[in-house]
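**Q** Provide a 3D model corresponding to the input given below.
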Amino acid sequence: MILQALNGYYQRLLTRGEEGLAPFGYSPEKIGYEILLAPDGRVVDVNDIRDTSGRKPLPRLMNVPQPEKRTVGIKSNFLWDKTSYVLGVSTTSKRADKEHEAFKTLHRESLAGTDDPGLKALLAFLAAWTPERFSEPQSHFTEEMRDANMVFRLDGEKTYLHERPAAQAIRARLLAGEDGEAAVLAAPCLVTGERLPMARLHPPIKGVNGAQSSGASIVSFNLESFASYGKSQGENAPISEQAAFAYTTVLNHLLRRSEHNRQRIQIGDASVVFWAEAEADDEAEAAEEFLANTWNWDDRPTDAQENNAMGLALAKLVQGKPLHEIDPRLSASTRIYVLGLAPNASRISIRFWYVDTLGALARNVAWHAHDMHLEPAPWSGMPALWRLVLATAPSRDGRAKAEDVPPQLAGDLMRAVLSGTRYPGSLLANVLMRMRTDGDLSGVRVAICKAFLARQRRFNCNSNEEVPVSLDKESTSPGYRLGRLFAVLESVQRAALGGQVNATIRDRYYGAASATPASVFPVLLRNTQNHLGKLRKDKPGFAFNLEKDIAEIVDGLPEHFPRSLRIEAQGQFAIGYYHQSQSRFRKAADGSDADTDSTTEGASA
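**A** Now for the predicted structure:
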């Protein structure tokens, strides 16, 4: 199913002439120089074709014959390669002589009998060239060219040798197995159903974070233990050369690292790509743009108009408005494909695979935004999925790293958002553990707690307990009330000690207060009386308000503090703490009697 969808997407992109997408047998590779040949094989010049728009020259991507899959063997590419193969010179390879001989052998055999002037010039060049000529003053070569990839062009013509019709015809015969090694066995392709030559090895997939830089494979049979019934390598899962090329090429296109590529996002260790399928190309492009805007919300350049437009779109989604009101090009029947890939040594594992209509996906995203809704909002727009995933990782100086995200959790969270199912059970536990460990009670983390509990309540029809969106003084949840009480006690401490406080009760007691209230709150309340005594002298009005808040909250609690709180109640504790803290902060902003020394940076996004 995955390979079939990728193959279909490749064919559609190829039909509409997608820039940077290579036809069968070719792939975009980094090329640094071109060797300009005379008809008799002489080197007329060597031109630097690197991209010089940046700070330093970089090789530019060019569609060339697909490279050979090299491990430890020597295999030459067709009509291009690095200098150890093309010229027999290198600063790193210790077998440049053998690699150059392989390059000459391949082209002597494959180009034998050709009448094409450009290909005949290459044969003449290879017959006359010796590696020693590289260092000659009049050779046109320089030391910085060593180990760079090179292509050939005939002097006076614009097309490269690998682009000439004669070269493409020879390349097609090589791919069909009519030249070189024995022809590849033909069999019905599992992707297309056509009887075609099978791919023994599939082209590498590059761009997956954490995978080998040279590329990794989704389909691979590289050990004898993977084979059965006498079949080896690609024979175990017969996929044609064309289909293998198609799915790997379009996947590399989706995974490319480019500022213009918005169909790729990183969720924890999973490299996620997505695409759309619709009757009209503009409908598919609109759907892909809509998803990119939604999932990369706060990872985009700051532009007030764009942000406002996206905020309105998400608001309409949450309100259940039809997609065509957001964008007339959007259709609810458009098919959406989302693929999550994770590194696994030399292979790539499928973290998740989601297929549905845009209408269903939009509803699920709207439910996610509804569940995440928190007042006061700790963000200007709904946080991107990658930011939610980072909230489950350790926070060091307010920053988290993707490699610290639990891998399974990242995939499960993405799947839950896409499909509208339950959030993973480990989500709440991870967030609560991180808040206790690093003391970062960010608004995003609190919103995750709220979303988890809200979705759990929706799926558990027997639950009558509401999850507050904003400060709810009527809530009878012990966890929520204890969180509010803890926030008020912290405000008393801050107000009484002012700038002299080195560590608040949140820094020292939050973990114990949220898990085992009975062991902490009696001590905190006794200490609070000392702080209130000081406040009555300095700020009697503020002290009165704080005592009133404490009495109101305690009156709604059981006679005895709970010995422990379940994990769901600990989530309620975090929400109550956030609401009460933000309420005090908002009162200060409005100019009412509040603790002007208190800060709420820990409860902000």
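
**Q** use CA for all of it now, contacts and neighbours both
**A** Fine.

**Q** Am I right that residue 470 falls within a helix?
**A** No - under DSSP: H, G, I helix; E, B strand; the rest coil, residue 470 sits outside any helix and is assigned coil.

**Q** Give me the number of neighbouring residues for it.
**A** 18 (other Cα atoms under 10 Å).

**Q** cool, residue 558 as well?
**A** For residue 558, the neighbour count with other Cα under 10 Å is 10.

**Q** try residue 307
**A** 18.

**Q** any idea how far it lies from residue 314?
**A** Residue 307 sits 11 Å away from residue 314, going by Cα to Cα, to the nearest Å.

**Q** for residue 442, same thing?
**A** Taken as Cα to Cα, the span from residue 442 to residue 314 is 22 Å.

**Q** and if you look at residue 511?
**A** Taking Cα to Cα, one finds residue 511 at 35 Å from residue 314.

**Q** These two: which is more packed in?
**A** Of the pair residue 511 and residue 314, residue 314 is the one with more neighbours under other Cα under 10 Å, namely 22 against 19.

**Q** which residues touch the more buried one?
**A** 294, 366, 369 (Cα atoms under 8 Å, 6 or more residues apart in numbering).

**Q** Residue 118 touches residue 161, doesn't it?
**A** Yes - here residue 118 lies in contact with residue 161, judged by Cα atoms under 8 Å, at a distance of 6.2 Å.

**Q** Overlap of the contact sets of the two?
**A** 153-154.

**Q** between these two, who's got more neighbours?
**A** Per other Cα under 10 Å, whichever of residue 118 and residue 161 has more neighbours is residue 118, with 27 against 24.

**Q** and that one, that's in a strand?
**A** No - applying three-state DSSP, one finds residue 118 to be helix, outside a strand.

**Q** leaving aside the residues next to it on the chain, what's closest to it?
**A** Spatial nearest neighbour of residue 118, excluding adjacent residues (Cα to Cα, 6 or more residues apart in numbering): residue 154 at 5.6 Å.

**Q** so who does that neighbour touch?
**A** Here residue 154 is in contact with 36-39, 118, 121, 160-161 (Cα under 8 Å, 6+ apart).

**Q** Can you list which of the residues you listed are found in helices?
**A** 118, 121 (DSSP state H).

**Q** Just give me the closest of the contacts of residue 154 to residue 587.
**A** Minimum distance to residue 587 across these is 70.9 Å, recorded for residue 160 (Cα to Cα).

**Q** Report how many residues lie close to that closest one.
**A** 19.

**Q** Repeat that for the one 5 residues further on.
**A** Applying other Cα under 10 Å, we find 11 other residues in the vicinity of residue 165.

**Q** Please apply the same query to residue 39.
**A** Count around residue 39 with other Cα under 10 Å applied: 19.

**Q** Quick one: residues contacting the residue nearest to residue 296 when sequence neighbours are not counted.
**A** Spatially, and ignoring its direct neighbours in sequence, residue 296 is nearest to residue 384 (5.5 Å; Cα to Cα, 6+ apart). By Cα under 8 Å, 6+ apart, the contact set of residue 384 is 294-299.

**Q** Please give the structure of this sequence too, so both can be compared:
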Amino acid sequence: MILTALTRYYHRLAAGTDNVGNPKVPPYGFSEEKIGWILVLSSDGLLVDVVPHLSTDKKPQPKLMSVPRPEKRTSGVKPNFLWDKTAYVLGVEANKDKAAAQSQPFVPSEKTFAAFKQYHVQLLQDTADEGLRAVRLFLEHWQPEKFAQAPCRPEMLDANVVFKLDGSSGYIHQRKAAQALWATLLVNDEAERGLCLVSGEEAPIARLHPAIKGVWGGQSSGGSIISFNKESFTSFGKEQGANAPVSEQAAFAYTTALNYLLRRENKHSLTIGDSSTVFWAEAAEHAEAEEAEDLFAAIMDPPDDEQENNKIFNVLKQMEKGRPLQEIAPDLSPDTRFYILGLAPNASRISIRFWLDTTFGKLFDNLAQHWQDLHLEPQAWKTPPSIWRLLVQTAVLGKSENISPLLAGEMARAVISGTPYPLSLLSQLIARIRADGDANGLRIALIKAVLQRRFRKDLIKEEVPVSLNTESRNTAYLLGRLFAVLERIQYQALGELNAGIADRYYGSASAVPFSVFPRLLSGAKHHLSRLRKDKKGMAVNLDKDLGAIIEQLPETFPRHFNIDEQGRFAIGYYHQKQSYFAAKESTANEE
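**A** The predicted structure follows:
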């Protein structure tokens, strides 16, 4: 299912072009690789110049170029066709001895250069093409020690390089003769033929699949979704890819599509926890599929640009109110297919964290439900938060590297599939509030979302209020409100303290109220007595709030609260506390 969908996506990409008219993905047998330098050869095979192929960033990086697909070098020496690293093409690599590198920046790499030279001299022995002949002559006469002379530069070391014939356009690997030769090399007469699981047709089966690069935390050389390197992974005496037969063309298609999706500049990838999440759509019209992809990306990871952020903020507001997709985006069909794939590194392999195959209408409903569950008054954010920004609220010290990868994957799955949020999300949020005392809007919105989703799924009986609900009889919610009133009384009576009741008692008040609230109420009497001397009106209002809440409470305080009740306590505390800020702002505006 996953490979089939990726293969179809490759064919859609292959039929289109980018903004400057170039194909979005390379044809079969080619791959987009990072090429740093171009070796310009004369027709006699002399190196006349080296030209950088780098980005214009502050720290220039090699740019992508479509080249004959690379060999999969798990071990051993295997040269690529008409391009490779300097260790293969020029026989030199960077000196790893930092002390010696200042005087001698490169060291020879004889074994790799000999393999590259032998491979190409043999292939190009009888060529009549001027460009291919120049490559052969260059390799026959090149000596690695010549790298110390112009036009070579030390910054070229270990970069990928290609060839260009001086005075001609394009690169040598793009010449018709080179491509015709490469096409003959792609035909593997020794490949085992079988029924491809992707296309359903008989074809040569790929023994090894091309590498998948760009998975966050994965190996720089890439990884594989399908690979077999131990006898325990094989069956019926089959070897390597024959255990899960995928044709060479299908293997190329799905890996090329996945590599395209994983490149950040293509805006089809999100990092959530330790998972690289890619997404794409299928529709009758390419423009409609692209619109669905753009909308999903903006909802999941709102843009930094203020103007664009305002646009998506308005969309999210409508989603919170339950507006249907056709009202928000009338050009989008709810039946558009949408795919989301979560990938995580596992040594040289890539693990599938989650996979969703659905319609965009259903996905939109799930995303809308997420924002409805998060909705809190007063608004908990100025700009819409991404899943990553929400998850940071669970991390120790607010550092993203402390986010639990397992929690991140479970939360992403809950958001896109509409399933209950993980209970570990609730427990971690409560633990963070107890640890640092920061019951901020994002944390409370997430707590409310977890409980509201559980209510939607009939896992708990009582709905969670969006804003301050003075009619609620839920004991945990009432005690959260009561704690906020007690904190307000202390603050108005004594001003700022190094350690107020929230700093000292929030954790125990939210978990074992019986042991704390009698003492807090006793202290509040003294604070109110003091407050009546200086701020009589304030004292009267706070005493009313105190009495109104106590009147609705049971005769005895509960011995302990479970995790759901601790969540409701936090929500009640936030609602009541924010009501005082709102009243203060209203008074300031009137004045």
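
**Q** Overlay the chains and give the TM-score.
**A** Comparison of the two superposed chains (TM-score structural alignment, normalised by the length of the second structure) gives a TM-score of 0.93, and 576 aligned residues with a Cα RMSD of 2.0 Å.

**Q** Residue 441 of the first structure corresponds to which position in the second structure?
**A** By TM-score structural alignment, residue 441 of the first structure lines up with residue 439 in the second structure.

**Q** before we move on, what SS does its match have?
**A** On the basis of three-state DSSP, residue 439 of the second structure is classed as coil.

**Q** which residues sit in contact with it?
**A** So residue 439 of the second structure contacts 433, 570, 574 (Cα under 8 Å, 6+ apart).

**Q** repeat that for 6 Å
**A** Applying Cα atoms under 6 Å, 6 or more residues apart in numbering, we find residue 439 of the second structure in contact with residue 433.

**Q** Any buried residues in stretch 70-85 of the first structure, and which?
**A** Buried positions in stretch 70-85 of the first structure, judged by neighbour count with 16 or more other Cα atoms under 10 Å: 74-85.

**Q** Out of those, list just those in strands.
**A** In strands, judged by DSSP state E, the following of the buried residues of stretch 70-85 of the first structure are found: 80-82.

**Q** give me every residue that touches the residue positioned nearest the centre of the first structure.
**A** Most central in the first structure under Cα atoms, centre = their mean is residue 266, positioned 1.3 Å from the mean C-alpha point. Residue 266 of the first structure makes contact with residue 272 under the criterion Cα under 6 Å, 6+ apart.

**Q** quick one: residue 429 of the second structure and residue 454 of the second structure, what's the gap?
**A** 16 Å.

**Q** Aligned to residue 74 of the first structure, what sits in the second structure?
**A** Under TM-score structural alignment, residue 74 of the first structure pairs with residue 77 in the second structure.

**Q** Once you drop chain neighbours, what's closest to that match?
**A** residue 112 (6.3 Å).

**Q** all helices of the stretch 451-591 of the second structure, in order?
**A** 475-494, 501-511, 517-534, 536-552, 563-590 (DSSP state H, counting those that start in this stretch).

**Q** what's the spacing between the residue of the first structure most remote from its centre and residue 491 of the first structure?
**A** For the first structure, the C-alpha farthest from the mean C-alpha position belongs to residue 537; by Cα atoms, centre = their mean, that distance is 56.0 Å. Per Cα to Cα, residue 537 of the first structure is found 17 Å from residue 491 of the first structure.

**Q** before we move on, what about residue 513 of the first structure?
**A** Residue 513 of the first structure is 16 Å from residue 491 of the first structure, by Cα to Cα.

**Q** More neighbours: these two, which one.
**A** Neighbour totals were compared for residue 513 of the first structure and residue 491, and residue 491 leads with 26 against 23 (other Cα under 10 Å).

**Q** Mind telling me what the more buried one corresponds to in the second structure?
**A** In the second structure, the residue equivalent to residue 491 of the first structure is residue 488, according to TM-score structural alignment.

**Q** for residue 105 of the first structure, same thing?
**A** Using TM-score structural alignment, residue 105 of the first structure lines up with residue 118 in the second structure.

**Q** Helix or strand: which one has its match?
**A** In the assignment (DSSP states H and E), residue 118 of the second structure maps to helix 110-123.

**Q** Once aligned, what mean separation remains between that helix and the first structure?
**A** After superposition onto the first structure, helix 110-123 of the second structure sits on average 1.0 Å from its aligned residues (mean Cα distance after the TM-score superposition for the first structure).

**Q** residue boundaries of the strands in the stretch 101-250 of the second structure?
**A** Taking DSSP state E, counting those that start in this stretch to define them, one finds strands in the stretch 101-250 of the second structure at 106-108, 160-165, 193-195, 202-204.

**Q** just to revisit the earlier point, and the furthest pair within the buried residues of stretch 70-85 of the first structure?
**A** 74 and 79 (15.7 Å).

**Q** ok, residue 446 of the second structure to residue 371 of the second structure distance?
**A** Taken as Cα to Cα, the span from residue 446 of the second structure to residue 371 of the second structure is 10 Å.

**Q** oh, I was asking about residue 549 of the second structure
**A** In terms of Cα to Cα, residue 549 of the second structure sits 30 Å off from residue 371 of the second structure.

**Q** Equivalent analysis for residue 118 of the second structure, please.
**A** Distance, residue 118 of the second structure to residue 371 of the second structure, using Cα to Cα: 62 Å.

**Q** Show me which of those two is the more surrounded one.
**A** Per other Cα under 10 Å, whichever of residue 118 of the second structure and residue 371 has more neighbours is residue 371, with 22 against 15.

**Q** In helices, which of the contacts of residue 384 of the first structure fall?
**A** Short answer: these in helices (DSSP H) are 294-295.

**Q** Of the contacts of residue 384 of the first structure, which is the nearest to residue 197 of the first structure?
**A** Using Cα to Cα, those come closest to residue 197 of the first structure at residue 295, 40.0 Å.

**Q** Tell me the residue in the second structure aligned with that closest one.
**A** In the second structure, residue 295 of the first structure lands on residue 300 (TM-score structural alignment).

**Q** Its match: what's it in contact with?
**A** By Cα under 6 Å, 6+ apart, the neighbours of residue 300 of the second structure are residue 386.

**Q** How many residues are close by the counterpart of residue 148 of the first structure in the second structure?
**A** In the second structure, residue 148 of the first structure lines up with residue 159, judged by TM-score structural alignment. Neighbour count for residue 159 of the second structure, taken as other Cα under 10 Å: 17.

**Q** Would you mark the buried spots in stretch 229-238 of the first structure?
**A** 232-238.

**Q** In the second structure, point out the residues matching that stretch.
**A** Here stretch 229-238 of the first structure aligns to the second structure at residues 236-245, judged by TM-score structural alignment.

**Q** which residue packs closest to residue 579 of the first structure, ignoring adjacent ones?
**A** Nearest to residue 579 of the first structure is residue 471, by Cα to Cα, 6+ apart, at 5.0 Å.
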